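In: Sequence and predicted structure, then a few things I'm wondering about:
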Amino acid sequence: MIEVGELLEKIVGEIEAVDGLRAAAPFGLDSVTWLPRGGKSYAVDIGKEVIEIRVVASRLPLRPLLQRLTAAVSPLLAGTEWAGARVRVVVAELDAAAFGDTTVT
């Protein structure tokens, strides 16, 4: 049976595998390793009914990126206690790079 920590790591791995998305960890925690959960895993909340994943998008259009992430995460839940949970992806931030101009503020 998969444990919460292992599931968090796998979900963060799926976020990083989608070109144009990254985990939206709270400011300053994205690369922290000394916390009980790695910093990036704070972008994911695991509940019985909903798995919420907060991301930063650096590419457009958003819909294909979010669909790709949802499609990658859903199989991870199969056969676990979270198999019935809905996957909700929240774009917490839109990076200026999404507009093709890093000077946008």
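Out: Done, it's in. Numbering: from 1, shown residues only.
In: going forward, measure contacts between C-alpha atoms and count neighbours the same way
Out: OK.
In: distance of Arg68 from Ala96?
Out: Relative to Ala96, Arg68 is positioned 21 Å away (C-alpha to C-alpha, to the nearest Å).
In: what ranges do the helices span in the chain?
Out: 4-17, 62-77 (DSSP state H).
In: List the buried residues of the first one.
Out: For helix 4-17, the buried set under the neighbour-count rule, 16 or more other C-alpha atoms under 10 Å, comprises 7-15.
In: Kindly report the same for the last one.
Out: For helix 62-77, a neighbour-count test (16+ other C-alpha under 10 Å) marks 65-66, 69-70, 72-74, 76-77 as buried.
In: got another, please set it beside the one above:
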Amino acid sequence: MTPRTEMARSLLAALGRIRGLRPATPSTTHIGSRVPWNLDTLAVGIDDELIEIRVVALTLPLPPVLREAEAALHATLRGTRWTNARLRLVVTDIDAAALTHLDVASDAGA
């Protein structure tokens, strides 16, 4: 396993502890289930100057969820060769359940 692969797995593990986000991966099909690698790693791009992680939002509002994710991911990078790399979280989609939950919360306040 390469250092980048190990780092991608560590970042995904940190992201997995954040309620409200998941890695943005290609849709899975019966073909995807036979791929011999972790498809979640496709959501992580790592180079020396930039770490980019594509995510799907599962809850709203986004700012507090993204701040929590950023803190956890920076902690994961600390002490590695990517300590000074920029971190970019890209929200590629919002899960429909997040919007439904938001509508219910808005209706309750009305």
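Out: Right, received. Where do you want to start? Note that the coordinates shown come from a computational prediction; the quantities given were computed from them, not determined experimentally.
In: What segments of the first structure are strands?
Out: According to DSSP state E, the first structure carries its strands in the segments 21-23, 44-46, 50-57, 86-94.
In: most tightly surrounded among these?
Out: Mean neighbour count (mean count of other C-alpha atoms under 10 Å) peaks for strand 21-23 among those, with a mean of 24.
In: Which elements pack onto that strand?
Out: helix 4-17, strand 50-57 (3 or more C-alpha pairs under 8 Å, 6 or more residues apart in numbering; DSSP states H and E).
In: Can you name every helix or strand that the shortest one contacts?
Out: Using 3+ C-alpha pairs under 8 Å, 6+ apart, the elements in contact with strand 50-57 of the first structure are strand 21-23, strand 44-46, strand 86-94.
In: Need the residues that contact the first one.
Out: The reference is to strand 21-23 of the first structure. 12, 15-16, 30, 40-41, 43, 53-59, 65 (C-alpha atoms under 8 Å, 6 or more residues apart in numbering).
In: The same query, at a cut-off of 10 Å, please.
Out: Contact with strand 21-23 of the first structure is made by 11-16, 30, 39-44, 53-59, 62, 65-66, 69, 91-95, as judged by C-alpha atoms under 10 Å, 6 or more residues apart in numbering.
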